[in-house]
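Colleague: My questions concern the predicted model and sequence given below.
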Amino acid sequence: MTPTIWRLLTGRTFASFASALVPTTLTLAVVRTGSAADLGLVLAAEMLPMVLLLPLAGVAADRYPARRVVLASDLVRAAAQLGTGAVLLAGPVRIPALAALAALTGAAVAFGNPSARTLVAAAVPDAVRLRVNARLGVAGGIAQLAGPAAAGGVVLAVGAGWSSLLTGALFVCSALTLGGVRTPPPPRTAARAGFGSELRAGWVETRRHPWFLANVLAHGVWHLAAGLLLTLGPLIAVESLGGAGAWVVVAQVGTTGLVVGVWAAGRLPVRRPLVGVAVASSLQALPLTAFALRLPLAVTAVAFCAAMFGVGVLSPLWETEIQRRIPLETLGRVGSFDTLISFAARPLGLAVAAPLAAVTGTAAPLLVAAVLTAAANLSVLLLADVRVVDPERKPSFVLR
């Protein structure tokens, strides 16, 4: 691997682990002395800027060097987490201050996300890009597994303030590492259009790719269903599968499947990557059905593992395909629509799950979500652009 790729992988790994610490730290800090409403306020304060600022962040990703935007995002998140640590160590939890710092974190995430994708496309050669995306996926999967446990351990041992300070330090490490990444400057034009014009141009470019729009909408259904599953799944596990420990088993098995999936993504001989994405994302119908029918714990755990394995496979394939098919100069704006749908759909699923279950029971929403998820994701196979064979796509075992 080249030094640039090493720096990119190392920096993104630091950022993945730091990001994984934030939700657990905030949750434990607020619920100890606050209420459920306080926790909802803090989490909403982080989510709202993510959704509102993503379109502008896509323009910034195409207008400015991706390395600088990602660097600024890491530094802002570092400052927000160090500030959070200071607030928590100073005394009683102050919800307005935590909400303001959470909003700052959300804004930084919004700007960092599209630029991180553009940074990979600019810094990594086509020949090894899938393998790099897979390694980034492995780091993210391990972070999802280890991050909450690490945050919980630090909070219980020395307090939430120190956990936030650790998170800030990790973001600083990411920024220092990415500081050495060198990429070609973005193409310059004689006269740049305004932000509004560039945003409209990004939407025009997005509409030029039916395969992209179809997949993004299908992924939105997937995220909506995931919100239902993450809300109703634990309730069903407690009621019918053996208690809270049953959900822990299902979640840990699923995380293992996710890590194995992202590890395998660069090694599977997938000649039609978008077909692989569609099939992999449709696997989420399995755990939705298993929970709806309240199947035995072993069957449910295997179904959830298969679905998360599919997530692990589809993420690197999808990232690599959009980096390959979308022009680099518009990748930030086009990719921001993908992230926007994902950010908006999952909270919607989380929000409507309990009210729907109260009216219809838990089985009906999950079964409907299973059918819609499979239908939406498999229907994209009707598009000819989705079934195109990539003549250069071969399983890769060595990253040089």
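Modeller: Perfect, thanks for sending it.
Colleague: drop to CA atoms for contacts and neighbour counts, all remaining ones
Modeller: Will do.
Colleague: who's in contact with residue 277?
Modeller: Neighbouring residues of residue 277 by C-alpha atoms under 8 Å, 6 or more residues apart in numbering: 313, 314, 315, 317, 318.
Colleague: switch the cut-off to 6 Å
Modeller: Residue 277 sits next to residue 314 when contact means C-alpha atoms under 6 Å, 6 or more residues apart in numbering.
Colleague: Work out for me the element it sits within.
Modeller: Under the criterion of DSSP states H and E, residue 277 resides in helix 273-282.
Colleague: what about versus this one:
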Amino acid sequence: MNSLPSEEHKKMRLNIFSQLVLSKNFFALYMGQTLSSLGSSISFTIFPIIVYQITKSTAQMGLMMALSILPNVIMLPFSGVLVDKLNKVKIMLVVDFIRFSLLIFLSLMAFSGSLTMVHLCVFMFIFGLIGSIFQPAYSSVRAKVFTKEIRNAANSLTQISQRATRLIGPILGGVIITSLSPGWGLGIDAITYLISICFLFKLRSITFNSSITNKIKLNWKQDFIEGIDVLRQNSWLWITILACSFFNICSSGIGRILIPWLIIEHHHFEPVVYGMILSSSSAGAIACGVIYGMKQQLYKRGILAYLGVALSGIAVLVTPFVSNILLFMFLMFLNGAGVMLFALIWETSLQEMVPEDKFGRVSSLDFFGSFSLMPLGYIMTGWLSTNVGEINTTIILSISILLIAIAVLWNKGVRQYS
């Protein structure tokens, strides 16, 4: 941490990008992961096109996506135990090297015209498997690097960059596959992981506390229960993870199925408008992230977090009845801002409240709650849309989000979290 006069330091806090200067560790982590996230956005835009070119089948695309999610559902409850035992930075280095190697292989297969669905399915399964280890490790490293002085700004800047890569990556992916070939896109993604490895090397000196490092043999059951105990001790943590599981059931189908239907089929907006409306959600998230990052301290964060969830539910609830493009964009802006507010407060609270030696286990349980029920959300949304119609499904799911947020706020521990 650089030594700065208090007034200068205070001014720099108002600019969230100043955190790149204030912390060398944050700079290395941020740059590496932002670039690799951009590469992933490019390649995951290209994968569906490759699948359709090879098979002409949406079912095969569904199979490939299932293979990427399945390992997360199976491994995440237990991967945190492994993460808490090993050095988190080394885990990230190994995983990024495997990703680099796999993408180079796929790129070469694509250039030679030998790429098959078998290659893609194996790749997606391995990617999902190592991702279930990478995510808890990355969360643990963030908790270590995002010190109290930079925590709000660092979380905001990280979330903003992830949103930005999701906007820019698909555009670049489309340009690359149109102007060049899929092999170039996969190769560019591989290079971003190689760059990430170079940045991660700068973090090798970071040391982590661990309650299970010195054990000769892992006691999976005991170590897993220790992660559960951390959640039990704080109602804010376990209630929010449980609530998020239900939020994801509702929101996954809304975002992937209902909003596109509303824009294209219900309101009959042009494709260019479809892109503008979806981008409005990211714009709202980015705006919220910038404001959050300039705040050194927020009060009543439990209430603010669930007000953000409620805001997103209300915004979606109104969308079927709005035919004005600008108003629809404004609603999606509010939706993105509300979701981002919740995500930032949740990430910050984990970093503040979870002990370092148990962070991997708690974050793996958090990711499990996020991933495991998403397929159920898609299935439920499809079933409801078929039986009661898309408009009624949108209303039902958005009201469910709103009611869950209100119900959670009845808990005293949530309301008093600040």
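Modeller: Arrived safely, thanks for sending. In this text, all values refer to a predicted model and were calculated from it rather than measured experimentally.
Colleague: Report the mean deviation for the first helix or strand past the helix holding residue 277 of structure 1 going along the chain after fitting onto structure 2.
Modeller: Using DSSP H and E, the helix or strand that follows helix 273-282 of structure 1 towards the C-terminus is helix 285-292. Helix 285-292 of structure 1, aligned to structure 2 and superposed, deviates on average by 2.5 Å (mean C-alpha distance after the TM-score superposition for structure 1).
Colleague: by contact count, what packs against helix 285-292 of structure 1?
Modeller: Under the contact definition 3 or more C-alpha pairs under 6 Å, 6 or more residues apart in numbering; DSSP states H and E, helix 285-292 of structure 1 sits against helix 297-325, helix 363-379.
Colleague: Looking at those helices, which one is packed in the most?
Modeller: Stretch with highest mean neighbour count among these: helix 297-325 (a mean of 22; mean count of other C-alpha atoms under 10 Å).
Colleague: Show me what that helix packs onto, helices and strands only.
Modeller: Applying 3+ C-alpha pairs under 6 Å, 6+ apart, one finds that helix 297-325 of structure 1 contacts helix 126-158, helix 244-265, helix 273-282, helix 285-292.
Colleague: Kindly present the ones you listed as CSV, with separate columns for distance to residue 181 of structure 1.
Modeller: Shown next, in CSV, are these (distance: least, C-alpha to C-alpha, whole Å):
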stretch, distance to residue 181 of structure 1
helix 126-158, 15
helix 244-265, 24
helix 273-282, 28
helix 285-292, 40
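Colleague: among the ones you listed, which is the most enclosed?
Modeller: Neighbour counts (mean count of other C-alpha under 10 Å) averaged over each of those peak at helix 285-292, with a mean of 25.
Colleague: so that helix versus helix 363-379, what angle?
Modeller: 170 degrees (axes from the mean of the first three to the mean of the last three C-alpha atoms, to 10 degrees).
Colleague: How about residues contacting helix 285-292 of structure 1?
Modeller: Applying C-alpha under 6 Å, 6+ apart, the external contacts of helix 285-292 of structure 1 come out as 300, 303, 304, 363, 366, 367, 370.
Colleague: what do you get for stretch 175-183 of structure 1?
Modeller: 4, 7, 11, 71, 74, 122, 123.
Colleague: what do you get if the cut-off is 7 Å, keeping everything else the same?
Modeller: The contact list for stretch 175-183 of structure 1 (C-alpha atoms under 7 Å, 6 or more residues apart in numbering) reads 4, 7, 8, 10, 11, 71, 74, 75, 122, 123.
Colleague: residue contacts, whatever residue of structure 2 lines up with residue 346 of structure 1?
Modeller: Aligning on TM-score structural alignment places residue 346 of structure 1 opposite residue 374 in structure 2. By C-alpha under 7 Å, 6+ apart, the contact list for residue 374 of structure 2 reads 248, 249, 252.
Colleague: so can I have JSON lines of these showing neighbour count?
Modeller: Shown next, in JSON lines, are the contacts of residue 374 of structure 2 (neighbours: other C-alpha atoms under 10 Å):
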{"residue": "248", "neighbour count": "22"}
{"residue": "249", "neighbour count": "24"}
{"residue": "252", "neighbour count": "18"}
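Colleague: okay if I get these as TSV plus distance to residue 102 of structure 2?
Modeller: Converted to TSV, those look like this (distance: C-alpha to C-alpha, whole Å):
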residue	distance to residue 102 of structure 2
248	30
249	32
252	29
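Colleague: Give me the subset of these lying in helices.
Modeller: 248, 249, 252 (DSSP state H).
Colleague: I'd say the first one and residue 369 touch.
Modeller: So that's residue 248 of structure 2. No - assessed by C-alpha atoms under 7 Å, residue 248 of structure 2 is found out of contact with residue 369, at 8.5 Å.
Colleague: quick check: the helix holding residue 277 of structure 1 aligns to which part of structure 2?
Modeller: On structure 2, the counterpart of helix 273-282 of structure 1 by TM-score structural alignment is residues 301-310.
Colleague: average offset between the matching stretch and structure 1?
Modeller: Comparison of stretch 301-310 of structure 2 with structure 1 after fitting gives an average deviation of 1.7 Å (mean C-alpha distance after the TM-score superposition for structure 1).
Colleague: got it, and stretch 329-337 of structure 2?
Modeller: Taking mean C-alpha distance after the TM-score superposition for structure 1, the mean distance separating stretch 329-337 of structure 2 from the aligned residues in structure 1 is 0.9 Å.
Colleague: how far is that stretch from where the chain is centred?
Modeller: Here the centre of stretch 329-337 of structure 2 is set off from its chain's centre by 18 Å, with C-alpha atoms, centre = their mean, to the nearest Å.
Colleague: before we move on, what about stretch 284-303 of structure 1?
Modeller: 23 Å.
Colleague: Quick one: end-to-end length of it, please.
Modeller: End-to-end distance of stretch 284-303 of structure 1 (C-alpha to C-alpha, to the nearest Å): 8 Å.
Colleague: Equivalent analysis for stretch 356-367 of structure 1, please.
Modeller: Start and end residues of stretch 356-367 of structure 1 are separated by 12 Å (C-alpha to C-alpha).
Colleague: which outside residues touch that stretch?
Modeller: Stretch 356-367 of structure 1 is contacted by residues 232, 288, 289, 292, 293 when judged by C-alpha under 7 Å, 6+ apart.
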